[in-house]
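[1] What would the 3D arrangement of this be:
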Amino acid sequence: MAAPEVPIWALVHLTHAALQRTADRAGVDLLHIKGPATRSSLRAGRHDSSDTDVLVRPAHLDRFVAALAADGWTLFTGFDEGSPFGHAANYTHTSWTYADVHRNLPGPRRNADEVFEVLWRDREPAEIGHCPCAVPSLAGQVAVQTLHSARSHGTEHADAWDLSSPAVQAETRALARELQAETALAAAIGELDAHRDAPDHALWEYWSSSDNDRLDEWAARYRSADGFAERWRVLRQAMHVNRTHLRIRLGHEPGPIEVFREQCARIAHGAVSVLRRAKGRRS
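    Predicted coordinates:
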């Protein structure tokens, strides 16, 4: 008789516990975020995550990655391939759900070490999968969930914010100011127009809107980049084919010809977007 399949919600809880065990053994500071690390009172109805999210102290990242490999985890998508923010790497394991290992959070403009330290300072204990874990404070949980909805192109409502009391909302605003994440928070709660002069306004206008294309994304990322080095990195990424995404789409490791075709398609798509934009402006 086959063993009963473990429900996904239970597997997610157990994955959080497994990651905490790995962190404890390696002496790594770990904050569990989203999913079961968020209070149920901040959710509008039942919501079962299908993967596990943790935020690692940046100074401990290399140690944690090495410990994951020792415990049988395999890198699926790296930090520079997983998202435009380069904030998380995705790992797989034969026994657990996917794990998103975050080295920072999209939204705050303070550096990753300072962001982690602020969230770690106000952390609170939680038991996930019968394992003691650290999670952000209530305001921290609201901030994490709300900043996540800010980059959903309008498809995810800021439930955690709406379900919070005025006092918790005030605490969340104060936390956003400390993290320099006011623009991203405003994008999620419908107050972005009040931040038109912010250096990252264009970025969050793109991520919170549903009618922009990739050209808008790259333009917004370039305008919001801090300094020449960051802008040069954005330009290099714009021209670079994401081999991991291509591999996932094709279902196999792409060959040189497939990469070349994707590069040509990328250039053609960019040219069409530019021409469409120019035509619209003339009209």
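[2] Please count neighbours and contacts with C-alpha atoms only from this point.
    Fine.
[3] This structure: helices as residue ranges?
    Applying DSSP state H to the chain gives helices spanning 8-26, 61-70, 79-82, 112-121, 138-150, 159-162, 166-179, 182-189, 201-207, 214-224, 228-239, 243-250, 256-282.
[4] between those helices, which one is nearest to S49?
    Closest to S49 of those is helix 8-26 (C-alpha to C-alpha; 6.6 Å).
[5] And for the closest one, what's in contact with it?
    Applying C-alpha atoms under 8 Å, 6 or more residues apart in numbering, the contact partners of helix 8-26 are 29-30, 32, 36, 48-53, 63-64, 67-68, 71, 96-97, 99, 128-133.
[6] Taking helix 61-70 as reference, get the angle to it.
    Per axes from the mean of the first three to the mean of the last three C-alpha atoms, to 10 degrees, the angle that helix 8-26 makes with helix 61-70 is 120 degrees.
[7] Give the buried residues for helix 8-26.
    Judged by neighbour count using 16 or more other C-alpha atoms under 10 Å, the buried positions of helix 8-26 are 9, 11-23, 26.
[8] Same check on stretch 91-106?
    91-93, 96-106.
[9] What is the nearest of the buried residues of helix 8-26 to H269?
    The closest of the buried residues of helix 8-26, once distances to H269 are taken by C-alpha to C-alpha, is V12, at 38.1 Å.
[10] Look up how far E124 lies from the closest one.
    V12 sits 20 Å away from E124, going by C-alpha to C-alpha, to the nearest Å.
[11] The structure of the following sequence is requested for comparison with the preceding one:
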Amino acid sequence: MGSGTFELDAATQLAHAMAAAIARGLGVRALSLKGPIASHYSLRPPRASADADILIEPERFAEYCSALESRGWHTRVGRETPALMPQHSMTYIHPEWPCDIDVHWMFPGFFADAAEAFDALWSSREQVSVAHCPVQAPSKAGSAVIMALHAERDRRSPKHVEERDLVSTALRERFTAAERDEFVTIAYAGRAAWTLRDYFLTADLGAVVVDADAEQQRRWALFSNRVDDASSVAWWQRVRTAPWPQRPRWMLRAIWVSRQDMPRNDPDVLPSRREMWSYQVHRWRRGSEATMRYFLNRR
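    Model (predicted):
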């Protein structure tokens, strides 16, 4: 089965079904997120997704990833880099599938322990049919929390602004009192009330609890307002905070990416030197522009 033999939307739905089946076989708790789940609850218009998002109970994340890898899925080649927010997922690809599978061990915007946030979503889960197969998914309220957190990750993107408006409207106009209360309960349990403060205000959900500390608030605000430039800003922050003797090494890593470390799907195919230089030049240009925007906006 080649990647061109079925459409992206069908592939993504089948990926959700397959991911759920793998979890059942392992006895691992797994929740399908976003995509067809959000469409099922009318939290976003139906549309094809490029990936299937799966949230795994954190203690068994590595076990689940190993099972996925045993079925031919693998991560893209790429080096580990600094980030404004902690790594929250692993992206898996397969040569015969046109979609990715994003396996999450936590979801950004929750500041509680990852296991506590997962349990809050799992406790009110529902079974949803995706590709005519049963998958476990957050409830309507839990899915609204996930979609709201996802929208808050990029406050400048028109698509995310649309998603934010859709969730806010649903909370105000279509959610029952019980569903609104459940939204608040999950937000509190996952320490996401501060992240979702705008939804609390616009949907009149009650007082906003500041459940993120000052450093978490700073990093989230920086990330959500600079998501397009997040990589460059994270590199700058890493260089700036490194001990003086280590700064030249981090600056070199920020500037140069070896051919072996260039992002690519096939680990056995090394990019050509021409491709390497094209990638480096594009990266330098993008990084310079992002760094300039960061410093201009700090003024």
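[12] Give me the TM-score for these two chains.
    Here the TM-score for the pair of chains, by TM-score structural alignment, normalised by the length of structure 1, is 0.72; 264 aligned residues with a C-alpha RMSD of 4.6 Å.
[13] Please pull up the equivalent of V118 of structure 1 in structure 2.
    Matched across to structure 2, V118 of structure 1 falls on A120, judged by TM-score structural alignment.
[14] what number of residues lie near that match?
    20 (other C-alpha atoms under 10 Å).
[15] Apart from its chain neighbours, what residue comes closest to it?
    Once flanking residues are discounted, A120 of structure 2 sits nearest to I186: 5.7 Å by C-alpha to C-alpha, 6 or more residues apart in numbering.
[16] what does R240 of structure 2 give?
    Closest residue to R240 of structure 2 apart from its sequence neighbours, by C-alpha to C-alpha, 6+ apart: R247 at 7.6 Å.
[17] ditto for W284 of structure 2
    Counting by C-alpha to C-alpha, 6+ apart, W284 of structure 2 lies nearest to I255, which is 7.3 Å off, once chain neighbours are set aside.
[18] check contacts around E57 of structure 2.
    By C-alpha under 8 Å, 6+ apart, the neighbours of E57 of structure 2 are V28, R29, A30, W105, A115, F118.
[19] Now with 6 Å, please.
    R29 (C-alpha atoms under 6 Å, 6 or more residues apart in numbering).
[20] now do R221 of structure 1
    Contacts for R221 of structure 1 (C-alpha under 6 Å, 6+ apart) come out as L203.
[21] Can you find the partner of the residue nearest to A120 of structure 2 in structure 1?
    With TM-score structural alignment as the criterion, I186 of structure 2 matches L175.
[22] Can you give me the distance of its match to R151 of structure 1?
    19 Å.
[23] what about these two, which has more around it?
    Per other C-alpha under 10 Å, whichever of L175 of structure 1 and R151 has more neighbours is R151, with 22 against 18.
[24] So what does the more buried one match up with in structure 2?
    Using TM-score structural alignment, R151 of structure 1 pairs with R153 in structure 2.
[25] so what's that match closest to, chain neighbours aside?
    S224 (4.7 Å).
[26] count of residues packed around the one you found?
    With other C-alpha under 10 Å as criterion, S224 of structure 2 counts 19.
[27] And for the one 5 residues further on?
    As a burial measure, D229 of structure 2 scores 18 neighbours (other C-alpha under 10 Å).
[28] which residues touch it?
    Contacts of D229 of structure 2 by C-alpha under 6 Å, 6+ apart are A290.
[29] any idea how far it is from G72 of structure 2?
    From D229 of structure 2 to G72 of structure 2 the distance is 33 Å (C-alpha to C-alpha).
[30] ditto for W250 of structure 2
    Note on W250 of structure 2: its distance to G72 of structure 2, by C-alpha to C-alpha, is 34 Å.
[31] more neighbours, those two?
    More crowded of W250 of structure 2 and G72, by other C-alpha under 10 Å: W250, with 16 against 12.
[32] gap between the more buried one and W235 of structure 2?
    With C-alpha to C-alpha as the criterion, W250 of structure 2 and W235 of structure 2 are 8 Å apart.
[33] overlap in contacts of those two?
    Counting by C-alpha under 6 Å, 6+ apart, nothing touches both W250 of structure 2 and W235.
[34] The match of R151 of structure 1 contacts N225, correct?
    No. Using C-alpha atoms under 6 Å, R153 of structure 2 is not in contact with N225; the gap is 8.0 Å.
[35] Could you report the neighbour count for the residue nearest to W284 of structure 2?
    For I255 of structure 2, the neighbour count with other C-alpha under 10 Å is 12.
[36] just L149 of structure 2 next, same as before
    By other C-alpha under 10 Å, the residues close to L149 of structure 2 number 20.
[37] For it, which residues are in contact?
    L149 of structure 2 touches G109, counting by C-alpha under 6 Å, 6+ apart.
[38] one more time with 10 Å
    F107, P108, G109, F110, S143, R164, A187, A192, T195, L196 (C-alpha atoms under 10 Å, 6 or more residues apart in numbering).
[39] Which position in structure 1 pairs with the second one?
    With TM-score structural alignment as the criterion, P108 of structure 2 lines up with P106 in structure 1.
[40] Skip the chain neighbours and tell me the closest residue to that match.
    F85 (6.3 Å).
[41] Can you name the residues that contact that neighbour?
    So F85 of structure 1 contacts F79, N104, L105, P106, G107, R221 (C-alpha under 10 Å, 6+ apart).
[42] Also L250 of structure 1?
    Contacts of L250 of structure 1 by C-alpha under 10 Å, 6+ apart are T244, E258.
[43] any idea how far it lies from A88 of structure 1?
    Here L250 of structure 1 is placed at a distance of 22 Å from A88 of structure 1 (C-alpha to C-alpha).
[44] Could you do G154 of structure 1 as well?
    In terms of C-alpha to C-alpha, G154 of structure 1 sits 21 Å off from A88 of structure 1.
[45] do S208 of structure 1 as well
    S208 of structure 1 sits 20 Å away from A88 of structure 1, taking C-alpha to C-alpha as the criterion.
[46] can you check A186 of structure 1 too?
    Distance from A186 of structure 1 to A88 of structure 1, by C-alpha to C-alpha: 23 Å.
[47] Tell me which of these two has more neighbours.
    Just comparing A186 of structure 1 and A88: by other C-alpha under 10 Å the higher neighbour count belongs to A88, 26 against 23.
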